[in-house]
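J.: 3D, please:
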Amino acid sequence: MGLLDKIQSLIGKKKTEEGDSGAAAVPKSKQTKGSNSLDVEARFERMRSAVSGTMSNFITARDRQYNRVVGLKLCDAEKVATFEARFKGLKKPIEGAIAVQMQHPNVVETYEYGTTKQGQPYLVMEYVDGPGLLQVIQTRKEETLAGKRLSLIRQMAEGMKYVHEKGFIHRDICPRNFICSSDMDRIKLIDFGLTVPALPPYMQPGNRTGTPLYMAPEIVRRRQTDQRVDVFAFGVSIYTLCAFEFPWPVNDTTGKAALQHDTHPPIPILQFRPDLNPVLATAIMRCISPNVQDRMPSMEAFLRQIKGVRSELKSPA
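T.: Just a heads-up that it's a prediction; the model follows:
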């Protein structure tokens, strides 16, 4: 289970009403660059135990300064520095600088970023009371998703389309990086820790970052990349959302798992879900084409292809 799926909620949008008369009002304009010496304990009241990941800890907390519940991300300074060193000389924006640019209903809002007194990079994000998409998929409860999938898929695509239009490649699209509302009506993309600008210097072969089960073959094969690596990962993600299965046998979750993405043809999704709308099924399979030239070219193209789809299920004969 992924980091964000170990807890039922972490980041999304839930703004609390003013409670304390002495609490500071939430600013109308978003604060972006925060403190370079944040005192975490003084400003935040921890509401849940920290959840540890590879490069960061996530905490659900109350921000005393603005009297609101937030998601607080505390990064491992050494690991972040190691990742950023790959792009030395390219003036790559750090995660916080990328995240605060995102203003879209299907992308988590980042209020502020900076550095703690201990030298840790931090981000303060909105909070949503709902499960991670990976958690939803792993429970395999059809009743939770019935009638919801098509809307969720469109929202995921809209959020990704926005990120791409802002000029970035997310590089880690997978179910654990989407958070749902508790009623499963809304979904948001999160985590820009591996995100890079969609510019030639950042798309050269060799940057093998991402989650192997969702990784496009051109990444693991060390070929040129572009935003279509996100399209591929999106395709695998929504395949699992619809089928509760992967397009390939899962025998490994390391980098070796991605090697079969261009050596074995993906299993047609209709084998698992013969009741799926054929237009949607075709669009999903096109997203996971191992050949970049045959793949869905963009999130906008995906949204166009499913524009006329009214139900995730095929029409009765």
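J.: Only C-alpha atoms from now on, for both contacts and neighbour counts.
T.: Fine.
J.: which stretch of helix or strand covers the closest residue to A216 other than its chain neighbours?
T.: Excluding the flanking residues, the one nearest A216 by C-alpha to C-alpha, 6 or more residues apart in numbering is V229, at 5.4 Å. Element membership for V229 (DSSP states H and E) is helix 228-243.
J.: Could you list every helix and strand in contact with that helix?
T.: Helices and strands touching helix 228-243, by 3 or more C-alpha pairs under 8 Å, 6 or more residues apart in numbering; DSSP states H and E, are helix 149-165, helix 269-272, helix 278-287.
J.: Between those, which one is closest to Q293.
T.: helix 278-287 (10.4 Å; C-alpha to C-alpha).
J.: if we can go back for a sec, of the helices and strands packed on helix 228-243, which is nearest E112?
T.: Here helix 149-165 is closest among those (C-alpha to C-alpha), at 18.3 Å.
J.: next helix or strand past that closest one?
T.: Downstream of helix 149-165, the first helix or strand assigned by DSSP H and E is strand 168-169.
J.: Sequence B follows; please return its structure for comparison with A:
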Amino acid sequence: MESSSDFQGLLATLLEAVERGEKIDRERLLREHPQYAESLCQFVDNDQFLRAGVQSSKPEEGASGSHSIDPMATIDPLLTLDSQDESRASSESRWSYGQLTAASFPVEFGDYSLLCEIDRGGMGIVYKAQHNTLRRIVALKVLRSGELSNPEELARFRAEAEATAGIEHPNIVSIFEVGEVRGLVFFTMAFVDGENLSTIVRRERMLAKEAARIVSRVADAVGAAHQRGIIHRDLKPSNLLLDAMGEPHLIDFGLAKTGANASLTCAGQILGTPAYMAPEQARGTDVTPACDVYALGGVLYELVSGEAPFIGPTPVDILLQVLNREAPSARTVNKQVPRALDRIINRAMQKKPEERYESAIALQQDLQRFILGEPIERSHSSLWERAEVWWRREPVLVSHLVGIFFVLCVVIVSILIRGTSLYASRWILGLLTLWGVCSFPIQKLSVYKRFRELVYFAWLSIDVVIYTTLIFMATPPRGLLLIGYPMMIAASGLFYRSRFVVFVTGISILGFIGLWASVDDPFKERLEFGVIYASGLIVLAICLLAMIRRIRGLVDYFAGGENIRGEE
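T.: I've put the predicted structure just below:
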């Protein structure tokens, strides 16, 4: 993937070419730099629009054969005029979506007047519009790529309209018309005067029963889609509009999977928004109605907790969590979430599809039971399955507890072999107990994203300090106990952050140097032992950093291509 400096150099080259009066070959640009397609198109559009405006401000020249310049003549428009429309060119504005501002509206678009822009998504731009003949307000969605769209984008756009039109449900926005205006494909749908749930939940969390009511209605709508063989694949709060009456409306079937468009999805292609993806969808494998059930659980989770089930700085970070971890319990994030609703969320978001609700309708029915105060269906899970869920949900905490448990076992075995009294070892046992108990409140604090990174650094520091103290207090020989430092460095890789690995390696080496200087132990007899040991810690850290860098390198792959969609 090209760096930001390469991109800046590319823009500088384009500017120089424009200054020399050269024509910019869009197709070649997009072919050579697909990862910057949208930015490059907007740059070219905006530059041409600005130059057209400057030219239009020049005074008309006299009767010397010159002519006035059409303000839009130099723009490479998205709307291509047919020969029969040329007579109307002077009365109709030719425009590009990248050039429209608040001052541009209203804009005539076929039989519609575009009044304002509502939203921009992965494939299209949605405008509030008025049908000039019927005098009806609608939402009009135009394919965002315009004339640069490829056949797959056009097919997906048309498939979205067909999928939405094929479902009749009061909580799914109705499609009115699908058409094309001078090369721009569009469709119109019912205009919902309201906000999307993502905007609402950013202001405040919803009450449990209100959130359950909304998701219950959406689950019923999703169930109706499933009965028509349509899987939405991108259910999230921003794709749910809440009208003035508090009714939710499901929109954006741009990534919907139907029998007609199944060929648009390749094996291994990841479509959707990572935070709400089911694990099998994140792997790019089988996508079934169970994926939508999982996403409904994720939407309900965010409505009651105030944050998405998984949070990370990049899509890849989130995908790794989706694949390998359980989301923190919604009740952990917000204590006001009733236990019954928390169980519904947990069941809907199970990693294995067969352990979720068997359908969106089954989820809807359980939500209705919760709203009415009736007992919900309980899923039966074994003790081993519960332990597995706990491990995926709290891998760092479980790793700590398991490590502390083994250290405690080693200490107890050592006491028994040497015949030392428990009273003499009370400080070591007490410190181990304190170490284990402290892990729980630290884990609770790490749930809150504003404290998370600081808590992790503090946690790692406490681990190394306590372990170094335990080694200091232990009876010689202590050499075998030094195995704890590489174990802690390896465990720091669970965070998938290079800075954590470097931090733990650094303080582990400092702890080892402190022990070397302060204790009298046989491992100090040969200096080369200390050098080899410290070098081993560094080599382990370098190996971990290389693995993390390789994983993080997936960010380049996903950002450079278009395998993750639907994040807007």
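J.: How alike are these chains, TM-score-wise?
T.: Remark: TM-score between the superposed chains equals 0.75 [TM-score structural alignment, normalised by the length of structure 1]; 268 aligned residues with a C-alpha RMSD of 2.9 Å.
J.: The residue nearest to A216 of structure 1 maps to what in structure 2?
T.: In structure 2, the residue matched to V229 of structure 1 (TM-score structural alignment) is C291.
J.: do the same with A81 of structure 1
T.: Under the alignment defined by TM-score structural alignment, A81 of structure 1 corresponds to P151 in structure 2.
J.: ok, I306 of structure 1 to I284 of structure 1 distance?
T.: Plainly put, I306 of structure 1 is 10 Å away from I284 of structure 1 if you go by C-alpha to C-alpha, to the nearest Å.
J.: Between these two, which is the more surrounded one?
T.: The neighbour count for I306 of structure 1 versus I284, taken as other C-alpha atoms under 10 Å, is higher for I284 (26 against 18).
J.: aligned partner of that one in structure 2?
T.: Residue pairing (TM-score structural alignment): I284 of structure 1 is matched to I345 of structure 2.
J.: How many residues are close by the residue lying closest to its match once chain neighbours are set aside?
T.: With sequence-adjacent residues excluded and distances taken as C-alpha to C-alpha, 6+ apart, I345 of structure 2 is closest to G297, at 5.0 Å. A count of neighbours around G297 of structure 2, defined by other C-alpha under 10 Å, yields 27.
J.: D262 of structure 1 too?
T.: D262 of structure 1 has 16 nearby residues by other C-alpha under 10 Å.
J.: Surely it and I288 touch.
T.: No - the pair D262 of structure 1 / I288 is not scored as a contact, 9.9 Å apart, by C-alpha atoms under 8 Å.
J.: Is Q65 of structure 1 located within a helix, as I assumed?
T.: No - going by DSSP: H, G, I helix; E, B strand; the rest coil, the assignment for Q65 of structure 1 is coil, not a helix.
J.: quick one on the thing from earlier: contacts only, for the residue nearest to A216 of structure 1.
T.: 171, 215-216, 218-219 (C-alpha atoms under 8 Å, 6 or more residues apart in numbering).
J.: Any chance of a markdown table for the helices and strands packed on helix 228-243 of structure 1, columns distance to R208 of structure 1?
T.: Below are these laid out as a markdown table (distance: least, C-alpha to C-alpha, whole Å):
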| stretch | distance to R208 of structure 1 |
| --- | --- |
| helix 149-165 | 19 |
| helix 269-272 | 27 |
| helix 278-287 | 20 |
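J.: Which among these is found nearest to G206 of structure 1?
T.: Closest approach to G206 of structure 1 among those is made by helix 149-165 (21.0 Å; C-alpha to C-alpha).
J.: center of structure 1, which residue is that?
T.: In structure 1, the centroid-proximal residue (C-alpha atoms, centre = their mean) is N177; its distance is 3.1 Å.
J.: distance of that residue from T82 of structure 1?
T.: Distance of N177 of structure 1 to T82 of structure 1, computed by C-alpha to C-alpha: 22 Å.
J.: repeat for N277 of structure 1
T.: Distance of N277 of structure 1 to T82 of structure 1, computed by C-alpha to C-alpha: 45 Å.
J.: what about the two, which has more around it?
T.: N277 (18 against 10).
J.: does the more buried one really touch S311, like I thought?
T.: Yes - using C-alpha under 8 Å, N277 of structure 1 is in contact with S311, at 7.0 Å.
J.: Name the residues of stretch 282-294 of structure 1 that are buried.
T.: For stretch 282-294 of structure 1, a neighbour-count test (16 or more other C-alpha atoms under 10 Å) marks 282-290, 292 as buried.
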